[in-house]
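A.B. asks: Sequence plus predicted model, see below.
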Amino acid sequence: MKTKILDYIFGVFKKDPKEIESLNGLRAFSILIVLFFHLWENNSHQFLEQGLVTESSLNSILSMIHFMDLFFLLSGLLIYAGLFRVYEKYSTLNIKEFYLKRILRIYPAYYTVLIITFLFSLVIYTEMKAKSNLNEIEAFVLNRASIAVNNPWSDIFLYSNYNPNRIFEFGWSLSLEQHFYIVLPFLCLFVLFKLPFQKRMFVLLGIYILPIFFRFYHQFNGDAGGIYYATHTRFDALFLGIITFEIFNRKYFEKWNGWHASFTFLAAVALFFIGVQIRKHPILEHTLSYNLYHIVFILLTISAMIPSSPVYKFFASFLFRPISRLSYTIYLWHGILAIRFVRKGMDNLSWSGFFSIYAVVCLKIFISCWILYLIIERPFHNLKVKLDKEHPTPDKV
C-alpha cells in the first residue's frame, strides 16, 4: 500500500525504460522556453525602455515563439511511432482504442482548466460590468471577458485556433493537435502504412509542403495574423515529427558518433540565429521562417537521439524527466499561475533579477502543477496504463 502511494505521488520522477530520455529533455526544454518567452513577452517593451535588451537581442528572444513547433514535432514523432510499432506487429490499428487513450490523456485536464478559465472570466465580466466610468484598460478587459463568456463553443469543441476571442488563450495548440489526432490513424491505416518507404516519404513530403502555400495565400490576402494559430497553416510541424521518425527509423545515423551529433547541434544553433534575421522580412516572417526553424528542430532532435553525443547526455539528464512528464500540465496552467506568482519585481530589472524571478516562478509553477497533476490527471493516467496492460502495444521509438 505504501509503495503504491509513493508511486502515485512520485511517479513523474520514475524512469520508464520504454522512453528515450533525451526526448524527455527536449520536451522539458521546450516548456521552459515557452515559460521564458511568455514571461518575457508580456514585459518586452518595458525591458526595451529600461535598456535591459537591445532591439537585436529582443528579436532573438521573440524568435523563441517558434519553439511551439518543437512541441509539435515531438508530438508527431511519438504518436506516429506508437502507431507504426503497433501496425508493424499486428498489421492493423485499433482506432477506437487510440482515441480512447488520447481522450484519457488530454480531455480531463483540458476541460478542467477550461471551466476554471470560464468562471474566472465570468467573475471579471461581472465585476467590470458593475463599474462605472471605466478606463481604457478596464473597458478592453470587459469587452474581452464579455466575448469570451458569451462564445465558449470554439473552446468546448476544440476549434479555438480559428477563434481569436477564445476563452483559453493557449487552447489553440490543443485544438490543432486534436485535428491531427483525428486524421492521423486513418491516414496511417489506409494510406501511409500501405506504401513502401520511398513512396511513403514522397507522400509525407507532399503533405508537409502544403501549409507553405496556405501561409503565402494568407500573407498576400491580408490575413497574416491567423497564420500562427490555424491548423491548415501549421500542421507541417506535426508531420515533420513523422518525417523525423521515418528518417531515424531507417538507421541512417546508426554509425554517427558524438562529433557528428555535436556538429549537427551547432548547425541548428547557427540556423536559429539566421532565422532571427529572416523573421525581420515582413513576408518571410509569416511564411518560410517556419520551415527554417523546422530544420533547426529536426537537427536538434537528431543530435539529441545519438546516444554517444554530449547533446544526448545533456537532454537525458534525470532533472528533465519530471518537467517533461508535467509539461502538458504546465502548459495548461502556466498562464493562470503566472498571474498569481508574478505580481511585482519586474520594474528596473537587471538580467540577474529577471532570471531570479524566472527561476522562482518556474519552481512555483512546477510544484503547483505537480499537485494539479496528481489530483486531475493521475487517476486517468492509471486508467490508461490499465488499458495498455489489457491491450499491450509496442510503443518504443
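C.D. replies: Happy to help now that I have it. Residues are numbered from 1 along each chain as shown.

A.B. asks: drop to CA atoms for contacts and neighbour counts, all remaining ones
C.D. replies: Fine.

A.B. asks: And the residue lying closest to residue 185 once chain neighbours are set aside, how far from residue 67?
C.D. replies: What sits nearest to residue 185 in space, not counting adjacent residues and going by C-alpha to C-alpha, 6 or more residues apart in numbering, is residue 95, at 6.4 Å. Separation of residue 95 from residue 67 (C-alpha to C-alpha, to the nearest Å): 30 Å.

A.B. asks: same thing with residue 212?
C.D. replies: In terms of C-alpha to C-alpha, residue 212 sits 18 Å off from residue 67.

A.B. asks: Then residue 155?
C.D. replies: The gap separating residue 155 from residue 67 is 23 Å, by C-alpha to C-alpha.

A.B. asks: So for these two, which residue has more residues nearby?
C.D. replies: residue 155 (25 against 19; other C-alpha atoms under 10 Å).

A.B. asks: who touches the helix or strand harbouring the more buried one?
C.D. replies: Residue 155 is part of helix 153-156, with elements assigned from DSSP states H and E. Helix 153-156 is contacted from outside by 111, 114, 160, 162, 163, 166, 167, 168, 171, using C-alpha atoms under 8 Å, 6 or more residues apart in numbering.

A.B. asks: With secondary structure as extra columns, can I get those in a markdown table?
C.D. replies: Listed next are those as a markdown table, based on DSSP: H, G, I helix; E, B strand; the rest coil:
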| residue | secondary structure |
| --- | --- |
| 111 | helix |
| 114 | helix |
| 160 | helix |
| 162 | helix |
| 163 | coil |
| 166 | coil |
| 167 | coil |
| 168 | coil |
| 171 | helix |
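
A.B. asks: one more structure, for comparison:
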Amino acid sequence: MVSGCFFISGYLITGILIRSKEAVRSQGALGVILVFYLRRALRIFPAYYMMLALAAAFLPEVRTSLPWHAAYLSNVLFALDGNWDPWPLAHLWSLSVEEQFYLFWPLLIVLSPGRTLIPMLVGIILAAVAFRAAIVFYLPEGPARYVLTPAAFDALGAGALLAAIEASHRLTDVLRWRLAMASVAAVAIVAVSFTLQAAMFNFVLGDFLTVVPLVAVVSWASAGAKGQIKRLAENSVVRYLGRISYGIYLYHFPALAVVFLFCGSFEMQFPPLGPIRFVIAGLVTVAAAAASWHLLEQPLNSLKARLSYTARRPEIDRRLGRQGRLPK
C-alpha cells in the first residue's frame, strides 16, 4: 500500500515538474524550482506542523522524538532505534521519505534534458532494486530495511517514468495493454512468492511488483475513465474524501491514540481489532481531517494561485521579493 502511495506521488509530482519546464524560458530554472518548493511547502507544512502540535499537546509519549519528526527525519529515527516508537507517529516515516525525495527531484527533472529523462528514470528504478538487494546482507530485519529513502526510489521512479512516457506522447493503447498483461504476470509472481515464503525475493522485488498493476490502472485512467469507474471517480463522497486525504493520512494514528487515551481516562474498554474499532477510529480521523481542510488547508491553498508556473519572471520577482529573493 505504501509503495502505491509512493508511485502516485512520483507520478503526480513529476507530471507537475515536466509541465512546469515550459515556464523555464520566462522564469528561469531557479524560478520554476523555487515556485515548486513554495507551493509544496504551502500545501504540506501547515497541516503537518498543526498535527504535530496537537499530538504533542495530547500525547506525552511523542514529545521526546518531536525534533526528528519536525525535521522530516522520522524514517531516520525509526531506522536508528530499530523500532516504531512512538507508534502514534510511526506513519510519518513515509512522508519523511517523500520530503527527502522533494529535496533533489525538482532539480533533477527541471535541469535534465528531455531526451535523457526516461533512461535516467529506468536507471533510478534499477538502482533502488539493487539497493534493497544489498541492504539485505548489511542490515538486520527491522525498520531500517524498509524506511531508508533510496529503497523507495523504485516506486517513486515508476510513477515518474509513467509521467515522463505520458508527456512524451509514447503512452499508446498498445503499451497500455502490455502493462495490463504485465500486471497479471506480476500478481501471479507475487502470489507464488508469498505462498513459497520467499522472504528475500518479496523484500527485494515484491513491493515493486505490486506497483505494476497500479501503473496499468493509472495508464488507462489517464486516457479518460469510463462507465462505472467514471461514475465512482465523480461521486461527491469519493471526491470529498480525496480532497481531505492528506488530513486522513496525518491523523489516522494520532486520532486512534487520542481515542485510546479518552477511553482510558473514563475507564472505558475500547473495542478490540475489528469493524467497530475501524468505524470509531475512522469517524474520528475523518472529522479531524475535515476540520484541518476547512479551517487550515483550504484557506492556505487559495494562496497557491499567487505562485504560478506561468507567471512572467518580473511577476515572480515581485511576489517573492526583489531579484527573486524571499522577503525577510
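C.D. replies: That came through, no problem. The structure presented is a predicted model; accordingly, all values stated were derived computationally and were not measured.

A.B. asks: Please say which position in structure 1 residue 53 of structure 2 maps to.
C.D. replies: Aligned by TM-score structural alignment, residue 53 of structure 2 pairs with residue 115 of structure 1.

A.B. asks: Which parts of the helix or strand where that match lies count as buried, going by neighbours?
C.D. replies: Using DSSP H and E, residue 115 of structure 1 sits in helix 95-130. Buried positions in helix 95-130 of structure 1, judged by neighbour count with 16 or more other C-alpha atoms under 10 Å: 98, 101, 104-106, 109-110, 113-114, 117-118, 121-122, 124-125, 128-129.

A.B. asks: same question, stretch 299-311 of structure 1
C.D. replies: Buried, per 16+ other C-alpha under 10 Å, within stretch 299-311 of structure 1: 299-311.

A.B. asks: now for those, which pair is the farthest apart?
C.D. replies: 299 and 308 (15.8 Å; C-alpha to C-alpha).

A.B. asks: any idea where the helices of the stretch 251-397 of structure 1 begin and end?
C.D. replies: 258-278, 288-303, 310-315, 320-325, 327-341, 351-372, 378-390 (DSSP state H, counting those that start in this stretch).

A.B. asks: Out of the ones you listed, which gets nearest to residue 223 of structure 1?
C.D. replies: Residue 223 of structure 1 lies closest to helix 288-303 among those, at 16.0 Å (C-alpha to C-alpha).

A.B. asks: Which stretch of structure 2 lines up against that closest one?
C.D. replies: Counting by TM-score structural alignment, helix 288-303 of structure 1 corresponds to 205-220 in structure 2.

A.B. asks: mean shift between the helix holding residue 155 of structure 1 and structure 2?
C.D. replies: Mean deviation of helix 153-156 of structure 1 relative to structure 2 after superposition (mean C-alpha distance after the TM-score superposition for structure 1): 1.7 Å.

A.B. asks: so where in structure 2 does that helix end up aligned?
C.D. replies: Counting by TM-score structural alignment, helix 153-156 of structure 1 corresponds to residues 67-70.

A.B. asks: Return the distance of the matching stretch from the chain's centre.
C.D. replies: Distance, stretch centre to chain centre, for stretch 67-70 of structure 2: 18 Å (C-alpha atoms, centre = their mean, to the nearest Å).

A.B. asks: and if you look at stretch 148-162 of structure 1?
C.D. replies: Going by C-alpha atoms, centre = their mean, where stretch 148-162 of structure 1 is centred and where its chain is centred differ by 19 Å.
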